[in-house]
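In: predicted model and sequence below, questions to follow.
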Amino acid sequence: MDDIKGRSLPETVLLSIRARNARKAKATPRKRVNDTEIVVASYNVHKCIGTDRRFDPERTARVIREISPDVIALQEADNRFGDRAGLLDLARLELETGLVPVPVSGNGKGHGWRGNVLLFKRGTVRDVHQLKLPGLEPRGALVAEIDLDEKRSLRVIAAHLGLLRRSRSEQARVVLDIMSSADERPTLLLGDLNEWRLGNRSALNTLHTTFGPTPPAVPTFPSGLPVLALDRIMGNRHGLVSGVEAHDTPLSRVASDHLPLTAFVHL
């Protein structure tokens, strides 16, 4: 979907319709080639409320099982107000998928940090940082250092950026500040970055110095007819991320207003 760069929203809609028709016509999504490939995903679960307006956490969990990720960043997985309780049955999800949450502190009844939950299937969490992002809305990011095995480690930044362009620009600079003070290990940026513009109009331009050239922007919103590429998976090394695509199934189209975004990581 690099073709949407610099185009108007109506043109983007037409290109998205054509791209979706092409996805329907092609074969099933590419499967994991070997055990060294890691399947990663980002999914805004919309508080487990589907496009049919039903609150259904089990349906959300079924979408996650469809993806079968090794690492997945969830957004809007907690109530935003009140006690901010987590909405998924994480114990059951662990039994069914092997996914466990990166531990966070000060979250009360919540699953994660400001609605961000980072789940991983295998490895050891070496370090976790919970960041408050600037802006009018209560946005945050999780930064986790995960040792996948004795030879491979991965830094994951899971974030949900703001609705205002100015806030997104400030929040992107915070992400760059993290990277400037960190070591050179492979790093992923996963999340709902709330920016559909590409090129010079994008509030995320500054990220390209560390995460560029970025993978193709794949529309994931709204889930029924994806037009806007709000969700992103980026890596700080050439060739680290490949096969970025929307997880577009009958179930995922109704489980949330976003489609999950998936990719393969090569370490």
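Out: Sure thing, it's come through.
In: from here on, contacts and neighbour counts on C-alpha atoms
Out: OK.
In: contact partners for residue 265?
Out: Residues in contact with residue 265, defined by CA atoms under 8 Å, 6 or more residues apart in numbering, are 37, 38, 39, 40, 240, 241, 242.
In: A further structure is provided below for comparison with the first:
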Amino acid sequence: MVCVATGGWPGNSGSTALFVRPELAPRVKEVIKRGLPWRLTWLLPKFPSRRGICAVDLGDLVVFSMHLSLNERERREHRNIIMHAAQKLGPERCIIAGDLNKSPGGPTWLALGQKLHDAALTSQQDGRERGTFPARKPKRRIDAIFVGAHFSMQNYRVWSTPLTARASDHLPVTVEVGTHEPKDAPK
């Protein structure tokens, strides 16, 4: 795998990253990376954090990696930045994945779901919601993959193994995507 983008602030660029198979690296048309803003007025009730996003435009596909704030006001601004970027690039060809730091049903989930499909809801076979946090005893789903209308999805999975429980405080989430003609994009 080749790292093609990292997002975040200097000294905290590990907040987000995107890797591609080596043969895909030449297809990268544009790399978007930035630290997400924070303000001193956001100090209470939760301390602001240096979060980030990054995105890679592969032509027919744009992949975003995000790590949103614990602070609600900060998260709202981050969501707006991401949605603006996706709208500009064409949401139907976007896949947005990462840590939302909030469970489904909140404003960020609803905003992303207006333009993209939540992979967990679209491709899960048994309909059960699986937690992603905390990794050792997952109770909440705060990590997600949202997929544009140009893609079909299958085999959504939350990877819960002894190794993944030790590797991070979040369980990794994957979904297989394929392309198809757009027909039922969320409105």
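Out: Received, thanks. Computed from a predicted model, the values in this text were never measured in an experiment.
In: can you give me the TM-score here?
Out: In this superposition the chains share a TM-score of 0.73, using TM-score structural alignment, normalised by the length of structure 2; 160 aligned residues with a CA RMSD of 2.7 Å.
In: now structure 2: which of the contacts of residue 265 of structure 1 match?
Out: Among the contacts of residue 265 of structure 1, the ones whose aligned partners also touch in structure 2 (both residues aligned by TM-score structural alignment, their matches' CA atoms under 8 Å) are 240, 241, 242.
In: from the residues you listed, which single one is nearest residue 16 of structure 1?
Out: Set against residue 16 of structure 1, the nearest of these by CA to CA is residue 242 (20.2 Å).
In: any idea how far that closest one is from residue 38 of structure 1?
Out: Separation of residue 242 of structure 1 from residue 38 of structure 1 (CA to CA, to the nearest Å): 10 Å.
In: list the residues that contact both of the two?
Out: Residues touching both residue 242 of structure 1 and residue 38 (CA under 8 Å, 6+ apart) are 264, 265.
In: the lengthiest helix in structure 2: what's the following helix or strand?
Out: Within structure 2, and with DSSP state H defining each element, the longest helix by residue count is helix 72-89. Downstream of helix 72-89 of structure 2, the first helix or strand assigned by DSSP states H and E is strand 94-99.
In: may I have the secondary structure class of residue 69 of structure 2?
Out: What DSSP: H, G, I helix; E, B strand; the rest coil gives for residue 69 of structure 2 is coil.
In: next, the contact list for it, please.
Out: 48, 49, 51, 75, 78, 100, 101.
In: drop anything exposed from the kept ones among the contacts of residue 265 of structure 1.
Out: By neighbour count, with 16 or more other CA atoms under 10 Å, these hold 241, 242 as buried.
In: how about residue 24 of structure 1, what's its match in structure 2?
Out: Using TM-score structural alignment to pair residues, one finds that residue 24 of structure 1 aligns to nothing in structure 2.
In: gap between residue 24 of structure 1 and residue 121 of structure 1?
Out: Distance from residue 24 of structure 1 to residue 121 of structure 1, counting by CA to CA: 30 Å.
In: which one of the two has more residues nearby?
Out: residue 121 (17 against 11; other CA atoms under 10 Å).
In: can you pull out the strands in structure 2?
Out: For structure 2, strands defined by DSSP state E occupy the ranges 2-7, 16-20, 30-35, 52-57, 62-67, 94-99, 117-118, 143-147, 151-158, 173-179.
In: Serialize the ones you listed to JSON lines and add fields for distance to residue 87 of structure 2.
Out: Shown next, in JSON lines, are those (distance: least, CA to CA, whole Å):
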{"stretch": "strand 2-7", "distance to residue 87 of structure 2": "19"}
{"stretch": "strand 16-20", "distance to residue 87 of structure 2": "20"}
{"stretch": "strand 30-35", "distance to residue 87 of structure 2": "14"}
{"stretch": "strand 52-57", "distance to residue 87 of structure 2": "13"}
{"stretch": "strand 62-67", "distance to residue 87 of structure 2": "11"}
{"stretch": "strand 94-99", "distance to residue 87 of structure 2": "9"}
{"stretch": "strand 117-118", "distance to residue 87 of structure 2": "14"}
{"stretch": "strand 143-147", "distance to residue 87 of structure 2": "13"}
{"stretch": "strand 151-158", "distance to residue 87 of structure 2": "16"}
{"stretch": "strand 173-179", "distance to residue 87 of structure 2": "19"}
